[in-house]
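Visitor: model this:
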Amino acid sequence: MRWIVPWTAVLLCAPVCAQDSSLHYKIQLEAPGEVSDVLQYLNLFQWQKKNRLTPELLAREVSGLPAAATELLATAGYFAPTIESELRQEQNTPVVYLRVTPGPQTLVKHTSVDLQGVINHDPEKLARVNERLGRRGQNLENQPFSQSSWDEYKKRSLQILQNRDFPAASLLSSEASIDPVTAEASYQLVLDSGPAYVFGPYTIHGLSRYPEFLIHDRVKIPAGTPYSRSELLELQTELQNLPQFATALVDVELSGEEPYTAPIRIDVQEVPLHRVNGSVGYSTNTLLKSELAYRYLNLFNRGWVADSRIRLEQREQAFEQSVTLPQSRSDWEHRVWLSYLHQDLQGLDSQLYKTGVSRLKKGDEIERTFDLQYQIENRRFNDGSEERPQTLTLNHIWTQRKLDNRRNPRNGYLAQLEIGGASAYLLSDATFLRLYGRGAYYHRIGQDGQVILQGALGETFTKSPEGITSDWLFRAGGSGSVRGYDYQSLGVKSNGSVIGGQVLATASVEYQHPIVKNWKAALFVDHGGAGEAWHNLETVTGVGVGGRWNSPVGQIGFDLAYGVDLQQIRFHFAMGLVF
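Guide: You can find the predicted model right below:
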């Protein structure tokens, strides 16, 4: 006996009538675990939580349980189950007994796809598509049959054709043959490729505020090239990442007759030219804080982005002005900027003036930055002495983010490497080379737990740190570093102040576990420090507990840490990932 399926199982839907007298009932289910999960979709289980059944409707539902459960189990590949149902009255409470012996689960033993249409006239494309279809079918063979996997197989097989060259491909027929005696299934598909399409010209819709070249420079699909869905999605992603557009949609309009071209239609929704943001808050590193930012998105009618930002905190005050040019066709983005930063931390009063130009390229995982900047710093120490170093530096930053979820990662890693330096012969008071790296590794443990490992390592190679601005030296301590110690309190003691050292090493181990919805508890150990050289580096340890809230804007952390070496307790607050 053989069953020919294509079917889609539909859960039984009994009429739901408003009743004045509902009842509570219990269900005693005897079934293997994987089958029990499937049976939870029966109306009997769904309605138990809603108290919608009367005694009459409950009795009717129980009598139809074998048929309903048989149909439901077939969607998971169980075509020969033994099902017994019984309704009893125990201590004035109805109890439904449902016993299920599922029988053998059907396995997929064979898959085949018959390709029809013009693809058969192109041996190269036919071989490529057959290879991909064959791999997809092999991944299903000897796996349990399920309605969802059958539907997914049809969908993905058709997409293999539609994603490249043949966007008008169609499914002519599909058949899943089930043999309940041998518990085997065979999949057969017949696909029509339709004509092979090439891209046509593109049109732009929705522009009014911004120049068209913002989009022209992003389109790298010449008319006449073979159709590729991935190229459309890549263009759409690039346009969505431009700050001038709230949304972007890229699609094609297929011609139904020769020549088979696919003109590209680009629809964008613009954002306003001006944007002002303000915020107030608190940081355990720099205490009370406020910030005001202004952005203009079409400077000189060139699509240049002008950003102004002022930040006022108790321990830091900063201002920055920058102009960012749109990405070039080579995908590089350029930015010119100037900034001012005033800090009063650990007995060191610093005023740092910067200006520079940056060249940035972002990929799906890797980001690269080349940065040329000039800095002048006024440093005043606790004993009243002052320094005024200057540096002209060239720096390269390489960053990789490989995470399962960027906002709330459970597995993956972040890594950043920097190399930069200056020469005393080029507008600098000292010659130095600075190497720095940091990273974070996320690893899920069991169903709910998670371990996070973080570390940083750096050294500035120079004869003497005198004449080097603070940005190119190292301090540690505080949130995001060694918790249990004040912000940037770990460094070199000089002139009654804590200044940056030439070496840095920090490491952290943290375990997180959920406690309530969107909240996790954390246990952590931090260790490390900064100093003038490796041979006399003094490292310290911090331990503590904390809470993590996965808020709509990212993870927010609260930590209560104990600095073991100084025997002190510090509270830390942090928002977002490490970098």
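Visitor: going by C-alpha atoms from here, please, whenever you check contacts or count neighbours.
Guide: Noted.
Visitor: show me the contacts for Thr101.
Guide: By C-alpha atoms under 8 Å, 6 or more residues apart in numbering, the contact list for Thr101 reads 31-32, 81-83.
Visitor: closest one of these to Gln162?
Guide: Using C-alpha to C-alpha, Pro81 is the member of the contacts of Thr101 that lies nearest Gln162, at 38.9 Å.
Visitor: tell me the one among the contacts of Thr101 nearest to Gln327.
Guide: Checking those against Gln327 with C-alpha to C-alpha, the nearest one is Pro32 at 57.2 Å.
Visitor: compare with the first, here's sequence two:
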Amino acid sequence: MIALKQRRLISLVGAVALCLFGPVQAAEDEPLAKLAITGLSAELKAGLEKHLPVNQPACKASKAEVSDYFLSLKSGFRKGARALGYYDAEFTSGGKEVNGCWEITLSVVPGEPVRVISQFIEVKGAGLNEPLFRKALAEPPYKQNDILNHQLYDDYKTLLTESAETLGYLDAVFEQKAVTVDPLAYQASVNLVLNTGPRYTFGEVVIEQNILNDDLITRYIKIKPGTPFSTESVIDQQQIFQRSGYYSKVNVDVNVKNAKNLQIPVYIKLTPAKRNKYKYTAGYGSDTGARVKAELLRRWTGPKGRQVDASAQVAETLSSINLELTEPRENPDYDSLKYLTGLTYDTSNDVESTAFNFGSTYKRKVTDDWVQELYVNVLFDRTQDDGDEPDDSILTLAGGRLSKTKTNNEKSATTGWNVNLQLQGALDGVLSDQSLGQFKGSGKYIFPVGKGRLVNRMEVGYTSAGDLEDLPKSLRFFAGGANSVRGYDFEDIGTTNSSGSVIGGKHLLTASVEYEYPIKDEWSIAGFVDTGDAFNNWDDRDMKYGIGFGGRYRSPIGPVRLDVGFPEGHSGDATFYLSVGPDL
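Guide: Take a look at the predicted model:
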């Protein structure tokens, strides 16, 4: 018995090994027979090749194996030809051994195709006037005398069915669904009649969770009893709770079998996420040097859903401590009020700054997905330019931001754009020691060109204030770096003081054009031209130029970019940049 079990085990292991490694070995030791298909257009050939038999005979297959393959090949192609509208297709097969390997041929005469001469498509019932159905009816599967491709008919039926389910017409049924073919006349007629039946609505909404109070949970609920049912609303509701950050698992159950009087009860079960999230990182950045960072996110402090986000960073040139308290507002998915404070020590390049700030920001989403922020921020700052005395500032800044991003792919866009606008100011004597007004604007536009894409970027800054030396470093403009003018170090472009130190500018203008070309799988190469300057007078700007090239790898977390840039007139002075993250 033991020996028998051992033999069975060996056989099983051998079978598994054959499954895993056999085909590879066979592919290496026994090349497949050559197959040539003639007589077809490229489009028709591509359609029929989907019906090729799975197993193609080997070079040295027997005549019986080749004969069986011909039968299977013709049968599959005959079905495929009919599915594409060619009911009279003729197939002539042949084969011969050449240098010890079969060369198989299949000559196809498609014949005259069956064409659609009429189609009657109707939607009736309570959903007759739904825009989704109106749009489908305006775009029928065929035009007059189109070749009868059965896949188009099946896809259109699926479109109508899915539209009905999406809109809540869950009892929708086809009263007619037929394709009538006259193969002798090469003509076909299509009849589709969908009766939507009544529309279901949402019923009672029951929520199971134990961390937020009823008032806040109610503000998160967008599904209301009595409103029309739609699968899109169910998905949106699930995503709203997932975006909140409070829950690790969101289950929205809408069991149609429990519907009464066309009302579907909704049961939502919310599983809390871990209350605290810790994150520790170490790395290197052109703006910080070597750095270590610790972060804490407390997802909720109590039943009102307030969140705390704390971080501390120690770095060569930019160290900071920040604390934020976020409170959900009327529409918590889009509206929030944030209280923040922070301490920053910046020693990068020729300007050193120590700053403490506190303030609040109200954020909401407005028309057409624009994001609006209104804020008040009190800043205590000491800035010292290299070679000069330190300057202390107190500013109470009030301002607003407006932004929008539109993209076809959040991680690696081939088409998309974003816009970021900011306007802020302070008044001397109103908790401030000087008056100023400042505008910042930036934009990025990506679109396809040939096989690649063109990435365009621009940034503009304008400050109305007294002397540059009186401005805190955080309110000055600098150019240079991976996201500015490549070919120059971070914050290496700006006006200089009497000691020759770069101290920034009151205004900013940068632009970039980059072309990225795919080379293989997730890899691509890029070439770019950047230009920009930070200056105090628009008539005295001195635009610096940088050119270079780089490589791109589309990783699961977004593109990884490695660039090398050269400043204008200094082709031997290269600067390298490494960055990771979404394009927009």
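Visitor: of the contacts of Thr101 of the first structure - the most surrounded one?
Guide: Pro81 (18 neighbours; other C-alpha atoms under 10 Å).
Visitor: which ones among the contacts of Thr101 of the first structure lie within strands?
Guide: Members of the contacts of Thr101 of the first structure lying in strands (criterion: DSSP state E): 82-83.
Visitor: and the residue nearest to the spatial centre of the second structure, what does it touch?
Guide: Centroid-nearest residue in the second structure, with C-alpha atoms, centre = their mean: Glu410, separated by 2.3 Å. By C-alpha under 8 Å, 6+ apart, the contact list for Glu410 of the second structure reads 582-584.
Visitor: how about Arg275 of the first structure?
Guide: If you count contacts by C-alpha under 8 Å, 6+ apart, then Arg275 of the first structure has 294-296 around it.
Visitor: just checking, what residue in the second structure corresponds to it?
Guide: Aligning on TM-score structural alignment places Arg275 of the first structure opposite Lys277 in the second structure.
Visitor: tell me the SS of its match?
Guide: strand (DSSP: H, G, I helix; E, B strand; the rest coil).
Visitor: same question, Arg135 of the first structure
Guide: helix.
Visitor: just give me the match in the first structure for Ile341 of the second structure.
Guide: Rather than Ile, residue 341 of the second structure is Thr. Aligned partner of Thr341 of the second structure by TM-score structural alignment: Leu338.
Visitor: who's in contact with the host helix or strand of that match?
Guide: Following DSSP states H and E, one finds Leu338 of the first structure within strand 333-345. Residues outside strand 333-345 of the first structure that contact it (C-alpha under 8 Å, 6+ apart) are 315-327, 349-361, 487-488.
Visitor: strands - which of the residues you listed land there?
Guide: Judged by DSSP E, the subset of the contacts of strand 333-345 of the first structure located in strands is 316-325, 349-361.
Visitor: mind listing what Tyr220 of the second structure touches?
Guide: If a contact means C-alpha under 8 Å, 6+ apart, then Tyr220 of the second structure has 240-241, 331-333 as its contacts.
Visitor: so which of these hold up in the first structure?
Guide: Checked against the first structure using both residues aligned by TM-score structural alignment, their matches' C-alpha atoms under 8 Å, the contacts of Tyr220 of the second structure keep these contacts: 240-241, 331.
Visitor: would you confirm that Leu161 of the first structure belongs to a helix?
Guide: Yes - counting by three-state DSSP, Leu161 of the first structure is part of a helix.
Visitor: now for it: what does it line up with in the second structure?
Guide: Using TM-score structural alignment, Leu161 of the first structure pairs with Ala164 in the second structure.
Visitor: repeat that for Thr261 of the first structure.
Guide: Checking TM-score structural alignment: Thr261 of the first structure goes with Gln263.
Visitor: so its match sits right up against Gly203, yeah?
Guide: Yes - counting by C-alpha atoms under 8 Å, Gln263 of the second structure does reach Gly203; the two are 4.7 Å apart.
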